[in-house]
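J.: after the sequence you'll find the predicted model.
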Amino acid sequence: MGKYFGTDGFRGEANIDLTVEHAYKVGRFLGYYYGKDRKANVVIGKDTRRSSYMFEYALVSGLTASGADVYLLHVTSTPSVSYLIRSENYDCGIMISASHNPYYDNGIKILNGSGYKLESEVEELIENYIDGEGLSIPYATREKIGKTTDYYIGRNRYIGYLISLATRSFSGMRVGLDCANGSASTIAKGVFDALGAKTYTINNEPNGTNINDGCGSTHIKTLQKYVVENQLDIGFAYDGDADRCLAVDDKGNIIDGDLILYVCGSYMKERGELNNNTIVTTIMSNIGLYKALDEKGISYVKTAVGDKYVYENMLENGHSIGGEQSGHIIFSKHATTGDGILTSLKIMEVILEKKMKLSDLIKDVYIYPQLLVNVKVKDKKTAREDNKVKEIINQVTSELGDEGRILVRESGTEPVIRVMVEAQSHELCKLHVDRVVEVLKQQGHVRND
């Protein structure tokens, strides 16, 4: 990770960690970088945060000042930006979003001309330019100054693409959608309605400050309750920029990314569509997923946390599905990033084609109890490399043996150490997580704010 860019772009609290000056300079650099040989064409989308408009205008100012032409999708999803880059040959795309973070955070996520997250070496060049250590970029003048085009129709083209991927009508299906008061609010209901579902939406009225607020994929109990109370067949919850999806089955159970990988991967194997008979996972995936895949005769690989690393592995090896427990699922035939709404359509395909309820499709998987605690720390690297911290991690690893595991890692987007334990009971999970957190406190790494 660089000074400003983490695993999912440049992210931080608006006008504190990420300012309009940062955004302007990012725009200036991208307009120059992609416009060396010809005028650059850049597409921009944003989520529903109040600060997204501010950053949009700053980015546009920088881009056009460097000579780029900019196309504005307005409120849309990250995967829609990626899709339009690929289908309409933009030089790059920008998504203004902090994903699942609270409304006061925001981020700049840059996608290259292939619709994939920007290369780290280009991010480093941007960081140098922001700090005044890079190029001196000239301003465009006269007819070379860039222009801005209102391009909301691009979002409609993406919606049409999603609808075209469905293999059957959703008629007769009662589907609940939690749009997280975010990007999915402009897309998801229209897709499900067009496919014939009886669609019920919640958290679909963004006001600039309610994105991810007690709703969406990070607060899925809201959707669980809604599905059960309204006797729905299934529910889907998205995050702020709609690049991840979690599901709720007909019984109100949470279907996380691991279970989605199992359901869709098994179906793809049956249809001969699981390239290399392999599913790409991350180190956060549950032991129960791997045991279930072993029973199905499906191979798997593990990457570092981040859909960026999942897709890199998929691209390098030709795998067709991969993803994260958090709900970032990538179907390489259709997308280069996680796509929450696409994922929900793929789950619907399995249910309808196999004529089975989602609760029946996952009945053979036993997910081990898991506890993840995010600990705010003063310095992630120092905390993670503390010898006392390493010592307690080794002790827990030894005690769990083959019936569990511990994973302690630095967050790629926040000043946080993530402590995760899987074990045979929730009590054991809590016991071991608490032991690690206590050592972090004793060593003075934990922030008190």
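T.: Arrived safely, thanks for sending. Numbers count the residues shown, from 1 in each chain.

J.: switch to C-alpha atoms for all contacts and neighbour counts from now on
T.: Will do.

J.: what helix or strand is Val433 on?
T.: helix 426-442 (DSSP states H and E).

J.: contact partners of that helix?
T.: Identification of contacts with helix 426-442 by Cα atoms under 8 Å, 6 or more residues apart in numbering yields 369-373, 375, 383, 388-389, 392-393, 396, 419-423, 446.

J.: name the SS class of the closest residue in space to Phe236 that isn't next to it in sequence, please.
T.: Ranked by Cα to Cα, 6 or more residues apart in numbering and with sequence neighbours excluded, the top spatial neighbour of Phe236 is Ala247, at 4.5 Å. Following DSSP: H, G, I helix; E, B strand; the rest coil, Ala247 is assigned to strand.

J.: in addition, the following structure is provided for comparison:
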Amino acid sequence: MKSRTSVMISIVLAMLVASIDTTIMNTTMPVISKELGRFDLYAWSFAAYMITTTILSPVAGRLSDLFGRKRVFASGILLFLAGSLLCGISANMVQLVIFRAVQGIGAGFMMPFPAIIAGDLFPMEKRGKIQALFTAMWGISAILAPLLGGLFVEFMTWRWIFFINLPICIIAFLTLMPYKEEYQPKKASIDYIGALLFAAGVTFLLLVTVVEENKLLYTILGIALLIAFYFYEKKQASPIVPLTMFKNKTISWININAFIGTAALFGTSSFIPLFLQNIAGLSLFLSGFALLGVAAGWMAVAVPAGKWIMKYGYRILLISGNALLLFSGILLLLLNENHGFWYVFGIMIVQGLAFGLLSTVGLIGSQQLVGAHEKGISTSFFMFCRNMGTAIGVTIMGALLASESSFMQGIHHLFIFGFFGSILALVTSYLIRNEATITDAKAAPAK
């Protein structure tokens, strides 16, 4: 019990610092770029973290299947600590971008483990409560990030947005040490070439979201490398992403649905504050506070989700989640200049209910429908699909907003995109196998 409590403290702290650092620079980057110069690298300070975190998460999950959760997770904490220290002492913008990539590598190695370790430690009916706790950390970070960023810039120095991570990482590392790992890793060789092809292919695709030129070239290179990765992995005895995992059609459609759903509307939180500030005339704090509706809705359904799965199965819950997502898309289509805080807050609650179901049920499904030695990669690949969907969705929405001279017209067009995307997500949820098949798969012994 002490070991379980200790590791829970470790993963909650690790998730908190990694999630805060995803957004804390949103409020501080103007000050940082003014001091360090090279404004042309402004976007890369965000992209370096986002790209490395996204591509390393599934790799970390697979490595944990091969070498154990504790070892890989501990490496991620130390890498994140080192990256934070280096970011804090950066002398110019080039250094900051490079060190943000190091920090992102550490975050990529940390991010999947709250879900993976919770999957090892807790039965399905309790896992929803644990996921709700992790959701709470994202909600807390959404509030803390801008507050901490503003406080450090005003009263100390922006460098403390990175230095504050050091004691938290040290505590997370020390509380991880007593953990007696229950999972027994299956030793195998590392597929270095497969990992390199996967990382390169995803990197080129993600570059499309931040560069202004050669988007088509990066897209072609990314797709070509991922095709090469697919054919290479088919021949490997110990692939970095076991393709046999996707013979389970339920797993495949859960991942596809996660990608489409997040691409459709998960990026809403990036643009709703702009609407509330520019159109409704609300303060920075209130416009950010509206996003807490997502956390509230998410936690409300995440807590009982594990028990609901045992009672209703995956399919009906994922269909319900996508129906709620479509409903939020309809409400966003109706958004206009006369709407204020409470209308938006209501939409955020509905969206939180939707993503709470989709994320928690999909995450538990990605763990329960594979053998023990594929749980790490399956969990992290589900998270990878969500991250890729978010990155691509936000990019498309940003382009739609920027292409219109009228802010309100741009907002309307990006929500049209989200509405049709949510329809597609609902359609794909019906392709998930029926409950009897899922129950059979869930009851099957781990290979």
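T.: Received, thanks. Everything numeric here is computed off the predicted structure, so don't read it as measured data.

J.: got a TM-score for the two of them?
T.: The pair, once superposed, lands on a TM-score of 0.32 when counted by TM-score structural alignment, normalised by the length of structure 2; 237 aligned residues with a Cα RMSD of 7.3 Å.

J.: so the residue nearest to Phe236 of structure 1 sits right up against Ile255, yeah?
T.: Yes - counting by Cα atoms under 8 Å, Ala247 of structure 1 does reach Ile255; the two are 4.8 Å apart.

J.: so which of the two has more stuff around it?
T.: Higher neighbour count among Ala247 of structure 1 and Ile255: Ala247, with 30 against 22, using other Cα atoms under 10 Å.

J.: next up, the contacts around that one.
T.: Contacts of Ala247 of structure 1 (Cα under 8 Å, 6+ apart): 234-237, 254-256, 344.

J.: now, which of those residues sits nearest Ser164 of structure 1?
T.: Ser344 (14.0 Å; Cα to Cα).

J.: all helices for the stretch 301-449 of structure 1, in order.
T.: Secondary structure of the stretch 301-449 of structure 1, counting by DSSP state H, counting those that start in this stretch: helices at 307-317, 340-354, 358-361, 380-385, 387-400, 426-442.

J.: if we can go back for a sec, against Gly340 of structure 1, how distant is the residue nearest to Phe236 of structure 1?
T.: Distance, Ala247 of structure 1 to Gly340 of structure 1, by Cα to Cα, to the nearest Å: 10 Å.

J.: Met314 of structure 1 now?
T.: Counting by Cα to Cα, the gap from Met314 of structure 1 to Gly340 of structure 1 is 18 Å.

J.: tell me which of the two has more neighbours.
T.: Between Met314 of structure 1 and Gly340, counted using other Cα under 10 Å, the more crowded position is Gly340 (29 against 24).

J.: that one touches Ile329, doesn't it?
T.: Yes - the pair formed by Gly340 of structure 1 and Ile329 meets the contact definition of Cα under 8 Å, at 7.4 Å.

J.: in the host helix or strand of Leu216 of structure 2, what counts as buried?
T.: Per DSSP H and E, Leu216 of structure 2 falls inside helix 215-233. Going by neighbour count (16 or more other Cα atoms under 10 Å), the buried part of helix 215-233 of structure 2 is 215, 218-219, 221-222, 225-226, 229-230, 233.

J.: ok, stretch 79-90 of structure 2 next?
T.: 79-88, 90.

J.: tell me which helix or strand comes right after the helix holding Leu216 of structure 2.
T.: Following helix 215-233 of structure 2 in sequence order, the next helix or strand is helix 249-265 (DSSP H and E).

J.: now do whichever helix or strand comes after that next one: distance to the chain's middle.
T.: Next helix or strand after helix 249-265 of structure 2 toward the C-terminus (DSSP H and E): helix 268-278. Distance of helix 268-278 of structure 2 from its chain centroid, counting by Cα atoms, centre = their mean, to the nearest Å, is 20 Å.

J.: and helix 268-278 of structure 2, what does it pack against?
T.: Counting contacts by 3 or more Cα pairs under 8 Å, 6 or more residues apart in numbering; DSSP states H and E, helix 268-278 of structure 2 packs against helix 284-289.

J.: okay, buried residues for the helix it packs on please.
T.: The neighbour-count check on helix 284-289 of structure 2 (16+ other Cα under 10 Å) flags 287-289 as buried.

J.: make a markdown table from those and add distance to Lys375 of structure 2 to it.
T.: Listed next are the buried residues of helix 284-289 of structure 2 as a markdown table, based on distance: Cα to Cα, whole Å:
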| residue | distance to Lys375 of structure 2 |
| --- | --- |
| Ser287 | 38 |
| Gly288 | 35 |
| Phe289 | 35 |
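
J.: which among those gets closest to Glu35 of structure 2?
T.: Nearest to Glu35 of structure 2 among the buried residues of helix 284-289 of structure 2, counting by Cα to Cα, is Gly288 at 26.4 Å.

J.: can you map out the helices along the stretch 51-200 of structure 1?
T.: Using DSSP H, counting those that start in this stretch, helices in the stretch 51-200 of structure 1 cover 78-88, 120-130, 153-165, 188-194.

J.: tell me the most buried of the ones you listed?
T.: By mean neighbour count, with neighbours taken as mean count of other Cα atoms under 10 Å, helix 78-88 ranks first of these at a mean of 23.

J.: that one vs helix 153-165, what angle?
T.: 90 degrees (axes from the mean of the first three to the mean of the last three Cα atoms, to 10 degrees).

J.: who are the packing partners of helix 78-88 of structure 1?
T.: Looks like helix 78-88 of structure 1 contacts strand 41-46, strand 92-96, helix 153-165 (3+ Cα pairs under 8 Å, 6+ apart).

J.: let me see the ranges of the strands in the stretch 201-350 of structure 1.
T.: 234-238, 245-248, 254-255, 278-282, 299-303, 321-323, 329-331 (DSSP state E, counting those that start in this stretch).

J.: Leu166 of structure 2 reaches Ser84, doesn't it?
T.: Yes - Leu166 of structure 2 lies in contact with Ser84 (Cα under 8 Å); the separation is 7.1 Å.

J.: show the contacting residues for the nearest residue to Ala60 of structure 2 once chain neighbours are set aside.
T.: Of all residues not flanking Ala60 of structure 2 in the chain, Phe109 sits nearest, at 5.2 Å (Cα to Cα, 6+ apart). Shown in contact with Phe109 of structure 2 (Cα under 8 Å, 6+ apart): 53, 56-57, 60-61, 72-73, 75-77.
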